[in-house]
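Asker: What follows is a predicted protein model with its sequence.
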Amino acid sequence: MKVLVTGGAGFIGSHIVDELLEKKYEVVVIDNLITGQESRIPNGVKLIKADIRESLDSAFMSEKPDVVIHQAAQVSVANSTLQPLYDADENIMGTINLLNLSVKYNIKKFIFASSAAVYGNPGQLPITENHPPQPISFYGLSKLTAESYIELFSKFYGLSYAILRYSNVYGMRQDANGEAGVIAIFKEKILSGKNPNIFGDGHQTRDFVFVKDVAKANAAAVTYGENGIYNISSSSQVTVLDIIQEFESNSNFHVTPLFCDAREGDIRDSVLSNDKARSELKWSPEDTIRSGLKKTIDHDEAVSIR
């Protein structure tokens, strides 16, 4: 079986490619390399340098993929506020282009990377897939809109799909500048001997999921999960201060964070239920925040030594 991964040279996408190869799938990547890195593509994997908004008929005709895993996106909440038109073009129009191609070339399944951002401020915890979506950012809105297109493409054309709503993904290869999450930003500052900023009191909570677990969820969705939406998360609440403590224990650094005013629009607490993914995708996260952070730090220290 051949799987086409859009954004396969990116942070999450490249780990998905690695996981698919371990599962003995044939893999082809489409990436415009604006944020992705060609060096992340393993030997033997074909890279098609292209934008998901372009005409990709020749790629679909020549490669004949069975499954599309769509990871390519504008992923910055801040940039979506500054450039809502670009955010919508990339995340909505790019997805529609791929959906059209998937129907035209008889793709067996379309797997989409969505986000917990579609939920907005949670009315209850843990957040289940039945929680009403109320995005508070253009990024969350564009992801939710793309989800709706996927569901209607399935209704009108019979396209099979799985929508994966990621919580806060972290791990190796995450760029603190481009695909920034709090852990990537902290890691860069702490390992370079700088003090990280904490916005608010540090007791706000997030649901952090290790990138290797996210990759495994995508591989599982190739086989399991028919026309469903699934939270891909650790289902554990971790405070920002907990992250600082884990960095200290894993890196032998003493960390003195700089406390700043809370940012307007930031969600106070978030944790996603992954019960549905456990049941229907036959998937569960393998790494805790402690083990995942240790792997992330150990990997980056080994790379820097080389």
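Answerer: Great, that's in hand. Residues are numbered from 1 along each chain as shown.
Asker: contacts and neighbour counts: CA atoms only from here.
Answerer: Noted.
Asker: ok, which stretches of this structure are strands?
Answerer: If DSSP state E is used as the criterion, the strands of the chain fall at 2-6, 26-31, 46-49, 67-70, 109-115, 161-166, 168-170, 197-199, 205-206, 208-210, 228-232, 238-239, 258-260.
Asker: Please list the outside residues in contact with the fifth one.
Answerer: Translated: strand 109-115. Residues from elsewhere that reach strand 109-115 (Cα atoms under 8 Å, 6 or more residues apart in numbering): 66-71, 99, 102, 140, 143-144, 147, 159-167, 218, 221-222.
Asker: isn't Ala219 right next to Glu19, touching?
Answerer: Yes. Ala219 lies in contact with Glu19 (Cα atoms under 8 Å); the separation is 6.9 Å.
Asker: If you count surrounding residues, which of these two has more?
Answerer: Between Ala219 and Glu19, Ala219 has the larger neighbour count (other Cα atoms under 10 Å), namely 24 against 20.
Asker: who's in contact with the more buried one?
Answerer: Applying Cα under 8 Å, 6+ apart, the residues near Ala219 are 16, 19-20, 23.
Asker: for the top helix by length along the chain, which positions count as buried?
Answerer: Counting residues, the longest helix found in the chain (DSSP state H) is helix 138-157. Neighbour counts over helix 138-157 (16 or more other Cα atoms under 10 Å) mark 138-147, 149-151, 153-154 as buried.
Asker: name the helices or strands packed onto that helix?
Answerer: Applying 3 or more Cα pairs under 8 Å, 6 or more residues apart in numbering; DSSP states H and E, one finds that helix 138-157 contacts helix 77-82, helix 84-88, helix 94-104, strand 109-115, strand 161-166.
Asker: And here is the other one:
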Amino acid sequence: MSGDKKILVTGGAGFIGTNLVNELRSRRYEVVACDLLNHELQDYIRCDVRNYRQIESVFNTFGPFDYVYHLAAEYGRWNGEDHYENLWETNVIGTKHFFKNAGEIKVQISFYKKYVFSFHKKRDFLL
């Protein structure tokens, strides 16, 4: 039964996050989405994953959560070259904050390598 599951989606206002939030809500899950951007819809929380206290506040105020999709990220060539510190703080430090918080509230963390890694056959391309 999906109605009794509560899900947190970080990066909920991004492209993947928005689509995931919409799909989860269409399946009747209770979804709380957080993002650095302000969003007009209900259950969107402004939260900067680089700030541990903000993450902690989301978990304490809106949790407990059955599932967390951590999609908050900075990406792209320009961010990597011109805004390295912001990319590092969001992608690495922000993720560390989630692991730390999950450890404090005794949440089980699962990794599925099939979603992280993919292998492709080598192809010859004509130029």
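Answerer: Nice, thanks for sending it over. Since we're looking at a predicted model, the values are computed, not measured.
Asker: TM-score of the superposed pair?
Answerer: Aligned and superposed, the two chains score 0.77 in TM-score terms (TM-score structural alignment, normalised by the length of the second structure); 113 aligned residues with a Cα RMSD of 2.2 Å.
Asker: between the strands of the first structure, which one is nearest to Ile190 of the first structure?
Answerer: strand 197-199 (10.6 Å; Cα to Cα).
Asker: residue range for the closest one in the second structure?
Answerer: Using TM-score structural alignment, none of the residues of the second structure align to strand 197-199 of the first structure.
Asker: residue contacts, the counterpart of Asp35 of the second structure in the first structure?
Answerer: Aligning on TM-score structural alignment places Asp35 of the second structure opposite Asp31 in the first structure. Neighbouring residues of Asp31 of the first structure by Cα under 8 Å, 6+ apart: 6-9, 47-52, 72.
Asker: Just give the nearest non-adjacent residue to the corresponding residue of the second structure for Leu20 of the first structure, would you?
Answerer: In the second structure, the residue matched to Leu20 of the first structure (TM-score structural alignment) is Leu24. In this structure, Leu24 of the second structure finds its nearest non-sequential neighbour in Val31, 7.2 Å apart by Cα to Cα, 6 or more residues apart in numbering.
Asker: picking up where we left off before, mind putting the contacts of Ala219 of the first structure in TSV, distance to Lys109 of the first structure included?
Answerer: TSV is the format used below for the contacts of Ala219 of the first structure (distance: Cα to Cα, whole Å):
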residue	distance to Lys109 of the first structure
Ile16	16
Glu19	18
Leu20	15
Lys23	17
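Asker: Quick check: of these, which has the highest neighbour count?
Answerer: Ile16 (28 neighbours).
Asker: coming back round to it: any idea how far the match of Asp35 of the second structure is from Lys24 of the first structure?
Answerer: 21 Å (Cα to Cα, to the nearest Å).
Asker: gap between Trp78 of the second structure and Asn86 of the second structure?
Answerer: Taking Cα to Cα, one finds Trp78 of the second structure at 12 Å from Asn86 of the second structure.
Asker: Those two - which one has more neighbours?
Answerer: Asn86 (16 against 9).
Asker: Please name the residues that touch the more buried one.
Answerer: So Asn86 of the second structure contacts 74, 79 (Cα under 8 Å, 6+ apart).
Asker: Distance of Ala9 of the first structure relative to Lys46 of the first structure?
Answerer: With distances taken as Cα to Cα, Ala9 of the first structure is found 11 Å from Lys46 of the first structure.
Asker: where along the stretch 151-300 of the first structure do the helices fall?
Answerer: Residue ranges of the helices in the stretch 151-300 of the first structure, as given by DSSP state H, counting those that start in this stretch, are 182-191, 211-223, 240-251, 275-280, 289-305.
Asker: closest to Phe199 of the first structure out of these?
Answerer: helix 240-251 (9.3 Å).
Asker: Now do the closest one against helix 289-305, angle only.
Answerer: Counting by axes from the mean of the first three to the mean of the last three Cα atoms, to 10 degrees, helix 240-251 of the first structure lies at 50 degrees to helix 289-305.
Asker: and helix 240-251 of the first structure, what does it pack onto?
Answerer: By 3+ Cα pairs under 8 Å, 6+ apart, helix 240-251 of the first structure packs against helix 182-191, helix 289-305.
Asker: among the ones you listed, which is the most enclosed?
Answerer: Greatest average neighbour count among those goes to helix 182-191 (a mean of 19), per mean count of other Cα atoms under 10 Å.
Asker: now Glu74 of the second structure, nearest residue through space, not along the chain?
Answerer: Leaving aside its chain neighbours, Glu74 of the second structure sits nearest to Leu87 (5.3 Å; criterion: Cα to Cα, 6+ apart).
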